[in-house]
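Visitor: Turn this into a structure:
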Amino acid sequence: MELVRKRLIHLHRCRGVTRKTIRKFIRYDPTLKSIYKLTSTQVSQFFSLPHKNAVLFHSDLRSQELKNQLKRDLTSYKVITVVDENYPFVLKTIKDAPLVLYAIGDTSLLNLDPILSVIGTRKPSREAKLKMEKYVLPLIQQNWIIVSGMATGIDSFAHQMALEHKGKTIAVLGSGFRHIYPKQNSALFKQIAINGLLLSEYTPNSPPERFYFPERNRIISGLSFGTLVIEATKKSGTLITVDQALDQGREVYAVPGSPLLKQTEGCHKMIQDGAKLVQEADDILEDWDRIKPNWVI
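Guide: Have a look, this model is predicted:
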């Protein structure tokens, strides 16, 4: 199993292939050993891969520089793969589950519950922190783990609130660990590394890409039994996470607010569409008590 794990991490580092392709590799050969013996033409033919992608993959697979970088990263960061015993079971239940996760911090948090994702706009209203004190702080004080994406605004507030009140928090990044985004959250990154957990499915040298952020949202919602939206505009990226949470069969909660604020328009639309309106933290606590007997983490 250790060899399979190492091969999976190696394949995940190679260019030219996607998670979908790697899943095809696993179905073709669960040991992944035979993939190393294929020519680029065979890779292209067997796995319906464009030839230029197969050539790039074949080249990376044999790159000593890539292997050396991988060795350095494995000594610097923890790595969790889908074949590991400590891989979060709840993530195995979602579509397109991450195959490899890089981690800094306390990975035992992945095996605790309850975990709630707290998300929202990058440009919150002046009321946002008061809302979080009302709805999120009581959960932190009862040892709930708060997951978010370390973006500016609501995400940052959620992580900071957990840290300030000696709670636990998990940040799922849309970049590699050597490219902290946004840069102004470098101090927050370091705090979470010491007192929480940082996760990324992107290799440490991966700079942020626009499509990484909506992509990583499936992990934020997938780790959690529910997602709480504090504030969101009508066209907020937050709604992508909400859609993924619903697709994953997770609970979705929305905080109402003044109809005069654009930051509450998205929440009101979500409530119209069936999200649970939250008036007290107890609304979420009571839901968890109901769900907990059937929740497997």
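
Visitor: rest of the way, CA atoms for contacts and neighbours
Guide: OK.

Visitor: Would you agree V252 falls within a strand?
Guide: Yes. Using DSSP: H, G, I helix; E, B strand; the rest coil, the secondary structure at V252 is a strand.

Visitor: what's the burial count for the closest residue to it other than its chain neighbours?
Guide: Taking CA to CA, 6 or more residues apart in numbering as the measure, V252 lies nearest to T227, with 4.9 Å between them; neighbours along the chain are not counted. For T227, the count of nearby residues is 28 (other CA atoms under 10 Å).

Visitor: ok, now S186?
Guide: With neighbours defined by other CA under 10 Å, the count for S186 comes to 12.

Visitor: need the next SSE after the one helix or strand it maps to, C-terminal direction.
Guide: For S186, the element it lies in under DSSP states H and E is helix 186-195. The C-terminal neighbour of helix 186-195 among helices and strands, as given by DSSP H and E, is strand 197-200.

Visitor: Centre of the chain to the helix holding S186, how far?
Guide: On the basis of CA atoms, centre = their mean, to the nearest Å, helix 186-195 is displaced by 17 Å from the centre of the chain it belongs to.

Visitor: So which elements touch that helix?
Guide: For helix 186-195, the elements it packs on are strand 100-105, helix 154-164, strand 168-172, judged by 3 or more CA pairs under 8 Å, 6 or more residues apart in numbering; DSSP states H and E.

Visitor: right, and those - which one's nearest R62?
Guide: Distance to R62, taken as CA to CA, is lowest for strand 100-105 among the helices and strands packed on helix 186-195, at 20.0 Å.

Visitor: Please give the structure of this sequence too, so both can be compared:
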Amino acid sequence: MESDFQHRLLALHYVYPKPLSRLNRILEKDPELQFFYRMPIYELAEALNIPSAQAGRIKSAYIHSLQIPFRQIYEKHSIFPISFKHSIYPSSLHDLIDPPVVLYAKGHIDLLAHPSKIAIIGSREASVYSELALSKIIPPLIDQNTVIVSGLAKGADAMAHSKTIKMGGRTIAVVGSGFLHPYPKENAVLQYIIEENHLLVSEYPPYMPPKKWNFPMRNRIISGLSKGIVVTEAKVKSGTLSTIEHALDHGKDIFAVPGNIDSALSEGPHKLIKEGAKPVWNGWQILEEYER
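Guide: Next up is the predicted model:
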């Protein structure tokens, strides 16, 4: 956090928290953001592909945010901001079409560099069947030192984090809001446990409230961090399957838990299996894929 560039980047991200793809034209012209504050509004509007009025507001807010002592504030709240240029920024995220500009992290940031990470996702309406599936899938993964990644949503995500913690494993939660706005409220205690003992990650500045469009964006990070993704239960049209779309775009392994043919929550996994996902019902089947 010591560099001048880091401070300027945090100031810009504070007022314009967009993916790197939206800033590329700015950074091509001004890689260190040394002259951003002097950029003409018409040029800024063109580079960001936004109206001039919005560009003017962003520039004004940016100049003001340069005065904010981000280092002291984030240290006070145990937040570690990791820019896309930082040495511990996960290289796999650079493979995304729209990598995060900054990852805000709380907890054990060394987990980002862990070589074996598997995501487990599923419906917010997940049933006890997901609990049963996770009791078969997670223990072997933990036994082989695999980190479990999920999105801290209610339902299957919370089950995956909780089961991992209970079994003595390590987990990464990728959230769709800033750290000052835990979401959902019913997982606030779980979020606290993860940020204290595991790793909590967001691409949004701490003040950012949860917005519905944040969560599809969050899903690409879950996929980007993981070498494979397990789906427990999900409807065919769901946010869970949007994560799978990101994963397929980047060649990730997809695993799906077969379920009751009478359940709508089994339709998503069954569709994935039909399309080529590997059916699994215990964690050893997943590990076997990486022993070949």
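
Visitor: Overlay them and tell me the TM-score.
Guide: The TM-score (TM-score structural alignment, normalised by the length of the second structure) is 0.94; 289 aligned residues with a CA RMSD of 1.8 Å.

Visitor: Would you map the strands across the stretch 101-250 of the first structure?
Guide: In order along the chain, the stretch 101-250 of the first structure carries the following strands (DSSP state E, counting those that start in this stretch): 115-119, 145-148, 168-172, 197-200, 226-229.

Visitor: thinking again about what came up before, the residue nearest to V252 of the first structure -> the second structure?
Guide: T227 of the first structure maps onto I229 of the second structure when the alignment is built from TM-score structural alignment.

Visitor: measure its match to P31 of the second structure for me?
Guide: Counting by CA to CA, to the nearest Å, the separation of I229 of the second structure from P31 of the second structure is 35 Å.

Visitor: do K271 of the second structure as well
Guide: Separation of K271 of the second structure from P31 of the second structure (CA to CA) stands at 44 Å.

Visitor: These two: which is more packed in?
Guide: The residue with more neighbours, out of K271 of the second structure and P31, is K271; 16 against 13, by other CA under 10 Å.

Visitor: ok, Y16 of the second structure - how many residues close by?
Guide: For Y16 of the second structure, using other CA under 10 Å, the count is 17.

Visitor: wait, doesn't it sit right on S60?
Guide: No. Taking CA atoms under 8 Å as the contact criterion, Y16 of the second structure and S60 are not neighbours in contact, 11.6 Å apart.

Visitor: before we move on, the earlier item: and the helix holding S186 of the first structure, which stretch of the second structure?
Guide: Helix 186-195 of the first structure corresponds to residues 188-197 in the second structure, going by TM-score structural alignment.

Visitor: List the buried residues of the matching stretch.
Guide: Of the residues in stretch 188-197 of the second structure, those buried by neighbour count under the rule 16 or more other CA atoms under 10 Å are 190-191, 193-195.

Visitor: same thing with stretch 91-105 of the second structure?
Guide: Neighbour-count burial for stretch 91-105 of the second structure, with 16+ other CA under 10 Å as criterion, is recorded at 93, 96, 98-105.

Visitor: same thing with stretch 55-72 of the first structure?
Guide: By 16+ other CA under 10 Å, the buried positions in stretch 55-72 of the first structure come out as 55, 57-58, 60-61, 70.

Visitor: if you look at these, which of them are in helices?
Guide: Per DSSP state H, helices hold the following members of the buried residues of stretch 55-72 of the first structure: 55, 57-58, 60-61, 70.

Visitor: all helices for the second structure, in order.
Guide: Using DSSP H, the helices of the second structure run over residues 4-15, 20-29, 41-48, 52-65, 70-76, 128-143, 156-166, 188-197, 214-225, 239-249, 267-274, 283-288.

Visitor: same for the shortest one, what does it pack against?
Guide: What that stands for is helix 283-288 of the second structure. For helix 283-288 of the second structure, the packing partners by 3+ CA pairs under 8 Å, 6+ apart come out as helix 128-143.

Visitor: What is the corresponding segment of the first structure for the helix it packs on?
Guide: Residues 126-141 of the first structure are where helix 128-143 of the second structure aligns, taking TM-score structural alignment as the criterion.

Visitor: just stretch 105-113 of the second structure next, same as before
Guide: The counterpart of stretch 105-113 of the second structure in the first structure, using TM-score structural alignment, spans residues 103-111.

Visitor: In CSV, list the ones in helices among the buried residues of stretch 55-72 of the first structure along with distance to I240 of the first structure.
Guide: CSV is the format used below for those (distance: CA to CA, whole Å):
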residue, distance to I240 of the first structure
V55, 34
F57, 31
H58, 34
D60, 33
L61, 34
L70, 32
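
Visitor: Farthest pair within those residues?
Guide: The most widely separated members of these, counting by CA to CA, are V55 and L70 (20.2 Å).

Visitor: can you count the residues close to I146 of the first structure?
Guide: Each residue near I146 of the first structure was counted by other CA under 10 Å, and the total is 29.

Visitor: That one reaches T169, doesn't it?
Guide: Yes. Checked against CA under 8 Å, the pair I146 of the first structure and T169 is within contact range at 4.7 Å.

Visitor: Common neighbours of these two, please.
Guide: When contacts are counted by CA atoms under 8 Å, 6 or more residues apart in numbering, I146 of the first structure and T169 have 159, 162 as shared neighbours.

Visitor: could I get the helices of the second structure as TSV with distance to S177 of the second structure?
Guide: Formatted as TSV, the helices of the second structure follow (distance: least, CA to CA, whole Å):
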stretch	distance to S177 of the second structure
helix 4-15	13
helix 20-29	18
helix 41-48	23
helix 52-65	20
helix 70-76	16
helix 128-143	25
helix 156-166	16
helix 188-197	12
helix 214-225	7
helix 239-249	16
helix 267-274	26
helix 283-288	30
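
Visitor: Quick one, which of these gets closest to P182 of the second structure.
Guide: Of all the helices of the second structure, helix 188-197 comes closest under CA to CA, at 5.8 Å.

Visitor: how much does that closest one stray from the first structure?
Guide: Between helix 188-197 of the second structure and the aligned residues of the first structure, the post-superposition mean distance stands at 0.9 Å (mean CA distance after the TM-score superposition for the first structure).

Visitor: Contacts for that helix next, please.
Guide: Residues from elsewhere that reach helix 188-197 of the second structure (CA under 8 Å, 6+ apart): 106-108, 152, 158, 162, 171-173, 182, 200.

Visitor: What does V83 of the first structure correspond to in the second structure?
Guide: Residue mapping for V83 of the first structure onto the second structure gives K85, with TM-score structural alignment as the criterion.
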